[in-house]
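Student: Next come a sequence and a model predicted from it.
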Amino acid sequence: MLLDSRQSEALLAVLDSGSFEQAAASLHLTPSAVSQRVSAMEAAIGAPLVVRSRPCRATGPGQRLLQYLRRSRLLEQEFFAELEEDGGRPLSVALAVNNDTLATWLLPELAPFLIRERLLLDITLDDQDHTYSLLELGQAIACISSQPLPMRGCVVEPLGFMRYSLLGTPDYRERYFSAGFEREAARKAPVVVFDRKDMLQANFIQQVLGLPPGSYPSLYIPAAEAFLNAVRLGLGSGMLPSQQYGSDLETGKLTDLAPGRYLDVHLYWHSWRVQSPRLEKLSAEAIAAARRVLSQDGADGADQELA
C-alpha cells in the first residue's frame, strides 16, 4: 500500500507535539481534521498508531511507522535540497545525545562539517543509558548511547569512552574527607547529581564504599555547565569526565577524592543501516571526531567499569 502524505504529516505532527490540538495549530487545520487523518491511516494500516493520552504517544506499530516516516522525510528533504541552485536549503537531522557529549566535544568537533554540509542538528538530550530508546521510538534518526548492541535495522560503531572521576574542591575534601574517602564520612558529604536518571555517582559510591543510593545528601543540577560550577563552588562532589574539568586538577581548583578509582563510560554511535547520503557523511564525521577526542584503549569493553 502507498502511504497518504497528508495522513503521514498529521501522524508526525501529533507524535512530535504530543497532542492533536498542537498538531492542528502547526498544520493550520482543525483538531477534528487531524484526528480524521490519523484515524484514516490507522484504518488503512489495520492497527492503532497513537495512544490518545496526554501527551500522545506511539503504539508499537506507530513507533515502527514513525521510524520509517522520519527516514523517508529526511531522504525527501535531501533530494529537494540538492535540486536547488544555491546548493540546497539547510537539512535538519534529529539526534539523541547525552548531556556530557554535547557539553564537551560534539559541537566543536562537528561545527566545520555542519557548516560546510549545511546541516542543522535537532538535538534531544537524555542520559546515555536512555538515548537508545529515543531512536527506538522514532524520535531520532541517530544517537550516541552507552548501549553496545544495535537495534534491528540499525548499525552501531564504538566511539571510545569518557573517564569519570569523583572530584571536589580542596576545601570540600578537608571538610568531609580529611582522613580519606571513607564510608562513614561519605554519609554526610553532599553529592551533586545531574538528574534522577543519572546513576554515575550512585554506582561509584556503592561500588567503592558499599553505600546504596539515598545514604548521603544529594543536590540535583540538571545542566552540564551548572553541574561543573556547583562542584567548583564546593557545593558537593561530582563525577566529571576529563573532557569537562580540563586543567582543574593540575591547577588545584579541584581534587580527586578517590585517586586511582574511576568509571569509564563507553559510547556508541547508532544509526539506520539505510541512510541518506548526508546522514552517511554525518555518521562518518561523528565517528571520526569521537575517536579523535575520546579515550580508545579498551573501548570495546563494558559500558561502565570501575578501576
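Tutor: Sure, I can see it.

Student: Please count neighbours and contacts with C-alpha atoms only from this point.
Tutor: OK.

Student: How many residues are close by the spatially closest residue to Phe80 that is not a sequence neighbour?
Tutor: Excluding its sequence neighbours, the residue lying closest to Phe80 (Cα to Cα, 6 or more residues apart in numbering) is Gly88, at 7.6 Å. Counted by other Cα atoms under 10 Å, the residues lying close to Gly88 total 16.

Student: these two touch, right, Gly88 and Glu82?
Tutor: Yes: the pair Gly88 and Glu82 passes the contact test of Cα atoms under 8 Å, sitting 5.1 Å apart.

Student: what about the strands in the stretch 51-200 of the chain?
Tutor: 57-58, 91-97, 119-125, 142-145, 154-168, 191-193 (DSSP state E, counting those that start in this stretch).

Student: Endpoints of stretch 194-212, how far apart?
Tutor: Distance between the two ends of stretch 194-212: 17 Å, counting by Cα to Cα, to the nearest Å.

Student: What lies in contact with that stretch?
Tutor: The set of residues external to stretch 194-212 that reach it, using Cα atoms under 8 Å, 6 or more residues apart in numbering, is 127, 166, 182-183, 191, 193, 213, 220-224, 227, 238-239, 262-263, 306.

Student: now do stretch 272-283
Tutor: Residues from elsewhere that reach stretch 272-283 (Cα under 8 Å, 6+ apart): 71, 74-75, 78, 93, 117, 141-142, 153-155, 269, 271.

Student: Out of those, who's the most crowded?
Tutor: Going by other Cα under 10 Å, Ala142 tops the contacts of stretch 272-283 with 28 neighbours.

Student: Counting neighbours, which bits of stretch 190-198 end up buried?
Tutor: Pro190, Val191, Val192, Val193, Phe194, Asp198 (16 or more other Cα atoms under 10 Å).

Student: try this one side by side with the last:
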Amino acid sequence: MLSFQTEQLRTFLSVLECGTFDAAARQLHVTASAVSQRIKAMEQTAGQILLQRTTPTTATAAGVVVHRLARQLRQLEADAAADLGLEGASHNTLAVVVNADSLGTWFMEALALLPAAHHLTVELVREDEQHSLDLLRSGGVMAAVTAAADPIQGCSVVPLGAMNYRPCASAAFMDRWFPRGFSAEDFTAAPTVQFDRSDTLQSNFFTAVTGAPLVGAQHYIPDTLQFAQAVAMGLGWGLLPESQCRPGVSSGQLVELVPGHVSSIPLFWQRWKIQSTSLDLLTTAVTRAAATALA
C-alpha cells in the first residue's frame, strides 16, 4: 500500500509552491539536503519520478497525483483544526477556477453567501469553462465552475444551470452594417468582438447562421465588462449574458441580431470528493447563487 508521511507531503507542496528546493527549505526551516532526501524517499515509495528538477520545479504526471493528495490532506487538516476550535488554526485558502462570465455576473454573489463565522478565504482563478478541468485534475484548485457534466476522478459534480447568451450589437452598429435589416449575406462583413482566441461562442453562432466559418475582422477583449462595453460602443457584435444585455436591449441601446435567439452553456460545479466543511459551505453558497442567477 502506498504511504507517504505527512512531513513528506508538506515538503512536496512547499517545493511546488516555492519553485525550488532551496526556497522550500527556507520556508520549512530545514536544510536543502533534508528537502531533497524527503522527495527522494517519496519517489522511492512511488517507484517513479515525481518532480522535474527544473526552475521552477514542476510535477511529473505521477507528481500531479501526489500534488492533489497533498493539497487534499492540507485542506482536511485545516478543516479539522477549525472544527476543533484550535487557537491559531490556519485559514487555508480555497482555490477555485471560475469562467470569466460567471465571475463577472453571478459568482461574487456566491461568495457573499459564505457564512462569516467560518472565516473562509478563497483564491479565484479565471479560466474558460471548457478548460478548467485541467486545473482541477492537477490539484491546482479544489473546485471548478465547468462545462463538463462528467466528474473527473476523485470529484463530485452538481449541475448549476445554464448561462444564456444573446447575440447583440449597438443600434448604431446595426444601422451601419445592416441598413436593410439583419441578413446572413451582410453578416460576413460585420466585425466581431471575441473574448480571446479560445472563445467559440461567436464562431459557433456565426456558422449556425451562415454555414461558413468566421473569418472576418475580429477584436479580442479578454474582460467580461470591457467586452460588453466594446459591443455597446459599436466595435462589433458579440454574444452577451442575458443579465448583462437585458438593460441595453430594453433601452434600445443594444439590438438583438436574431430576436429571441439564445445560446445556452450548461454549467456544473465539480469539487474534490472529500469530507471538507469548508468545501461543503462553498458548494452550498455556489448552488444557491446559481439557482437564482442561471436558467
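Tutor: Sure, I can see it. Predicted, not measured: the structure shown is a model, and the values here were computed from it.

Student: Out of the contacts of stretch 272-283 of structure 1, the closest to Leu65 of structure 1 would be?
Tutor: Taking Cα to Cα as the measure, Leu65 of structure 1 sits nearest to Arg71 out of the contacts of stretch 272-283 of structure 1, at 10.1 Å.

Student: so the closest one sits right up against Ile141, yeah?
Tutor: Yes: using Cα under 8 Å, Arg71 of structure 1 is in contact with Ile141, at 7.0 Å.

Student: and Gly139 of structure 2, what is it in contact with?
Tutor: In this structure, Gly139 of structure 2 makes contact with Val64, Val65, His67, Arg68, Leu69, Arg71, judged by Cα under 8 Å, 6+ apart.

Student: Quick check: it vs Asp280 of structure 2, distance?
Tutor: Counting by Cα to Cα, the gap from Gly139 of structure 2 to Asp280 of structure 2 is 18 Å.

Student: Repeat that for Arg166 of structure 2.
Tutor: 33 Å.

Student: burial count for Leu124 of structure 2?
Tutor: By other Cα under 10 Å, the residues close to Leu124 of structure 2 number 16.

Student: which residue sits closest to it in space, ignoring its chain neighbours?
Tutor: Closest residue in space to Leu124 of structure 2, ignoring its immediate chain neighbours: Val96 at 5.1 Å, by Cα to Cα, 6+ apart.

Student: Could you do Gly19 of structure 2 as well?
Tutor: Leaving out its chain neighbours, the residue that sits closest to Gly19 of structure 2 by Cα to Cα, 6+ apart is Pro56, at 4.4 Å.

Student: Please apply the same query to Glu109 of structure 1.
Tutor: With Cα to Cα, 6+ apart, the residue lying closest to Glu109 of structure 1 is Ala289, at 5.9 Å.

Student: Now do the SS call for that neighbour.
Tutor: helix (DSSP: H, G, I helix; E, B strand; the rest coil).

Student: show me what contacts it?
Tutor: So, once contact is read as Cα under 8 Å, 6+ apart, Ala289 of structure 1 ends up touching Leu106, Glu109, Leu110.

Student: Please apply the same query to Pro241 of structure 1.
Tutor: For Pro241 of structure 1, counting by Cα under 8 Å, 6+ apart, the contacting residues are Asp100, Met162, Arg163, Tyr164, Ser165.

Student: Alignment lookup: Leu149 of structure 1 to structure 2.
Tutor: With TM-score structural alignment as the matching criterion, the partner of Leu149 of structure 1 in structure 2 is Asp150.

Student: didn't that match look like it was pressed against Leu133?
Tutor: No: contact criterion Cα under 8 Å: Asp150 of structure 2 and Leu133 do not qualify, at 10.6 Å.

Student: more crowded one of those two?
Tutor: For Asp150 of structure 2 against Leu133, the residue with the higher neighbour count under other Cα under 10 Å is Leu133, and the figures read 24 against 12.

Student: which ones are touching that one?
Tutor: The neighbourhood of Leu133 of structure 2, defined by Cα under 8 Å, 6+ apart, consists of Ala144, Thr146, Ala148, Ile152.
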